[in-house]
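In: Sequence first, predicted model second:
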Amino acid sequence: MLGAMRAWVVEGTGPPGEVLRLIDKPVPDLREGTFLMEVGAVGVGLPDVFMCKGTYPLAPKEGSFTSGQEVCGTVVQAGDGVGLEPGQRVMTVTSFQTGDGGFAEQCLGLGHSWFTVPDSMDDATAAGFLIPYHTAWIGLVRRGGLKAAETLLVLGAAGGTGAAACSLGAALGARVIGVAGGPERCDTATSFGAHQTVDHREGDIAAAVRELTDGRGVDVVYDPVGGDAYTAATRCVARDARIVLIGFASGEWAPVNVRHVVQRNYSVVGAIPARYSREERLDDHRELSALWDAGSINSVVTASYRFEELPEAMRALESREVIGRVVLDLSSG
């Protein structure tokens, strides 16, 4: 036992403001394949909201738990074979599935999912980099096969996940069309790299995209939204297009119509970093770090909250008041 720490725990199921509690709890013991780290900053995402509500499939199944999927911080202690030494600064996916996530002063990182932090990247930026950008790389490069000069449609382009796809797609030489709700969010999508935007509040997404592409449609769709947005995207794809499914920010997974897929000659694929080897992930991170160092991709973090403000950060995220990626910065408390 390594002492006590402050941590946010989820007790029960319901809106974040009703089930989150800030308590003192024991520092977690190392589990096989993990390391203990001092948290500098932690990303806040919709999956954390869904965990509070009991609707996220990867959440701990029983009892109270601490969520928070990705962090940046300093290694305190590492298990055998993890390859880390105390004092190293890394970004990592946490052991949130065991309830030892990043909404705490110390957490457990996964020994197969840690990566070095570029010298020019601060903790808050790094805490919002790993999941959005690694997912974007796997979705666009490995699964979507995006090529320079192709047209990429990004749904949810003003959210953290979509923003990373806009930035990376532009860096890879694609023409990027971002879908967002309202002028402010469309402007934000443009700032992240979208060359053109579609305001889904102003009319039919598919009609607007077909007009922007002279009726041809898009080559790749990046979909972290699901639901009706996915269905609209299927009506504006080119022949041989690839639709990459990332998540369900709408609350509904993509309702894939297999008959339509066959009749229109497009592909639907899923993308998740967890299914790739350590060596493949390291290769991806080197590519992304080089793009960061060259100034070709941007930070998607747009809002930072103090550690004590987690319920407010989740409320703002759930109500779509914030744009881009949200983090808790423990150095600001």
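Out: It's in.
In: C-alpha from now on. contacts and neighbour counts both.
Out: Noted.
In: Could you give the number of residues near Phe103?
Out: Neighbour count for Phe103, taken as other C-alpha atoms under 10 Å: 31.
In: Apart from its neighbours in sequence, what residue is nearest it?
Out: Gly68 (5.2 Å; C-alpha to C-alpha, 6 or more residues apart in numbering).
In: In this structure that neighbour contacts Ala41, no?
Out: No - counting by C-alpha atoms under 8 Å, Gly68 does not reach Ala41; the two are 10.3 Å apart.
In: Give me the more crowded residue out of these two.
Out: Ala41 (32 against 28).
In: Helix or strand next in line after the helix or strand that one falls within, which one?
Out: Assigned by DSSP states H and E, Ala41 falls within strand 34-44. Remark: after strand 34-44, the chain's next helix or strand is helix 46-53, criterion DSSP H and E.
In: which stretches of the stretch 101-250 of the chain form helices?
Out: 123-127, 130-137, 160-171, 183-192, 205-212, 227-234 (DSSP state H, counting those that start in this stretch).
In: Please produce TSV containing these, extended by distance to Arg325 and mean neighbour count.
Out: Formatted as TSV, these follow (distance: least, C-alpha to C-alpha, whole Å; neighbours: other C-alpha atoms under 10 Å):
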stretch	distance to Arg325	mean neighbour count
helix 123-127	9	28
helix 130-137	9	23
helix 160-171	4	29
helix 183-192	12	20
helix 205-212	24	18
helix 227-234	20	20
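In: Would you tell me which of the ones you listed gets closest to Leu146?
Out: Ranking these by proximity to Leu146 (C-alpha to C-alpha) places helix 160-171 first, at 7.9 Å.
In: want to compare, so here's the second one:
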Amino acid sequence: MHALRFERFGGPEVLSVGEVADPVAGDGMAVVAVNAASVNPSDVMVVSGGVEGITLPRIPGRDFAGVVLEGPDAWVGAEVWGTGGDVGSRLDGSHAERIALPVSALARKPGTLDFAEAATVGVNFVVGWLGAIETAELAPGETIAVFGVSGGVGGAVAQIARATGAQRIVGIAPHAPAVGTPAAEVIDEFVPFDVDTDVPAEIRRITGGRGADVVYDAVGGVTTPSAVASLAHRGRLVVISAIGTSTAEIDLRDFYHRDLRMLGADSRKLDVTAFAERLKRISPYFERGQFRPLPIAQTFDLAHGPEAYRAVAEKKVRGRVVIQP
């Protein structure tokens, strides 16, 4: 089969498309023909060497959607989707014509999504679900503020919050989500993150002085002080990233006097089977139309895989980038 591979760390220029051996469905394994696989910023980070524990050479790529070619009879021919913290890093990934997975990692793709749409879901919605629902325990009737709402994870969090009963959703980003996108349609208020805006003051104004019960910070680092200051009494902050700086200064007396909680959520700790379990929980929301796939900005064939990575690395497009082997 053909696959995108890298033998040293670096930018998109270290990626090349070549012929590699077809994966084999050994005991407890299945082989999936990859119809579509998105390129995430975390994939770019893997290739650049920014993730620990990567052995080379490696086929990158986390998210995928395709058809089971080999495995148990009950699964052969099934349309599936998946992703994993180990896929594309400790295991060969989805930016190839085929991928081998444990049978326990197979999850049926919602019929409401085509392959390209399904390939945009994995990382963004599972990370969003992990942080908002499992970690912060966002409850119906609560207010959530989402830093990075215009991005993949932030946009997914906004949809998750709306579908699970959040009373008010405030989106924060340098630019508002594009009109007509799922995130733009579910947020109640938008606050620009720029030098002219006091974000915590705006969130307090919107919430009648309370602040947000949950702040989901999909950016982190440069946004952390504002995120902490935006919390209501006994509020919960979820951090999944650190952009610009890996440290942040907060007022500890203010932090404990307001009974605040700061929580980390690291999807890399979840393997492909653990991701599949969560995709099965998320799938009914897509079937009912409560979740919508993220907008696709550009598609590439496998031969132009390095260009797909370059588009993501250089942030040339607003929306998801998908490889269709």
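Out: Right, received. Where do you want to start? No experiment lies behind these values; they were computed from the predicted model shown.
In: care to give me the TM-score?
Out: Superposed pair, TM-score by TM-score structural alignment, normalised by the length of structure 2: 0.86. Supporting alignment: 318 aligned residues with a C-alpha RMSD of 2.8 Å.
In: Could you list every helix and strand in contact with the strand holding Ala41 of structure 1?
Out: For strand 34-44 of structure 1, the elements it packs on are strand 70-78, strand 106-116, helix 123-127, strand 325-329, judged by 3 or more C-alpha pairs under 8 Å, 6 or more residues apart in numbering; DSSP states H and E.
In: Measure the mean distance from that strand to structure 2 post-superposition.
Out: Here the mean offset of strand 34-44 of structure 1 against structure 2 after fitting is 1.2 Å, by mean C-alpha distance after the TM-score superposition for structure 1.
In: That strand vs strand 106-116, what angle?
Out: 90 degrees (axes from the mean of the first three to the mean of the last three C-alpha atoms, to 10 degrees).
In: Now tell me what touches strand 34-44 of structure 1 from outside.
Out: 28-30, 68-79, 82, 95, 102-111, 123-124, 127-128, 313-314, 325-331 (C-alpha atoms under 8 Å, 6 or more residues apart in numbering).
In: Just the buried residues of the residues you listed.
Out: 28, 30, 68-79, 82, 95, 102-111, 123-124, 127-128, 313-314, 325-330 (16 or more other C-alpha atoms under 10 Å).
In: List the contacts of the aligned partner of Pro140 of structure 2 in structure 1.
Out: For Pro140 of structure 2, the aligned position in structure 1 is Ala148, judged by TM-score structural alignment. Going by C-alpha under 8 Å, 6+ apart, Ala148 of structure 1 touches Leu172, Gly173, Ala174.
In: Glu13 of structure 2 contacts Pro306, correct?
Out: Yes - using C-alpha under 8 Å, Glu13 of structure 2 is in contact with Pro306, at 6.7 Å.
In: Starting from Leu317 of structure 1, give me the distance back to the residue nearest to Phe103 of structure 1.
Out: 14 Å (C-alpha to C-alpha, to the nearest Å).
In: re earlier: for Glu13 and Pro306 of structure 2, indicate the residue with more neighbours.
Out: Pro306 (19 against 13).
In: Can you find the partner of that one in structure 1?
Out: Per TM-score structural alignment, Pro306 of structure 2 is aligned with Pro311.
In: what's the angle between the helix or strand hosting that match and strand 34-44?
Out: Using DSSP H and E, Pro311 of structure 1 falls within helix 310-318. Put simply, helix 310-318 of structure 1 runs at 60 degrees to strand 34-44, going by the same axes, to 10 degrees.
In: Give me the mean distance between helix 310-318 of structure 1 and structure 2.
Out: So helix 310-318 of structure 1 averages 2.3 Å relative to structure 2 (mean C-alpha distance after the TM-score superposition for structure 1).
In: what sits up against that helix?
Out: Against helix 310-318 of structure 1 from outside (C-alpha under 8 Å, 6+ apart): Pro16, Gly17, Leu20, Val44, Gly45, Leu46, Asp48, Val49, Tyr305, Val322, Val326, Leu328.
In: what do you get if the cut-off is 7 Å, keeping everything else the same?
Out: Pro16, Gly17, Leu20, Leu46, Val49, Tyr305, Val322 (C-alpha atoms under 7 Å, 6 or more residues apart in numbering).
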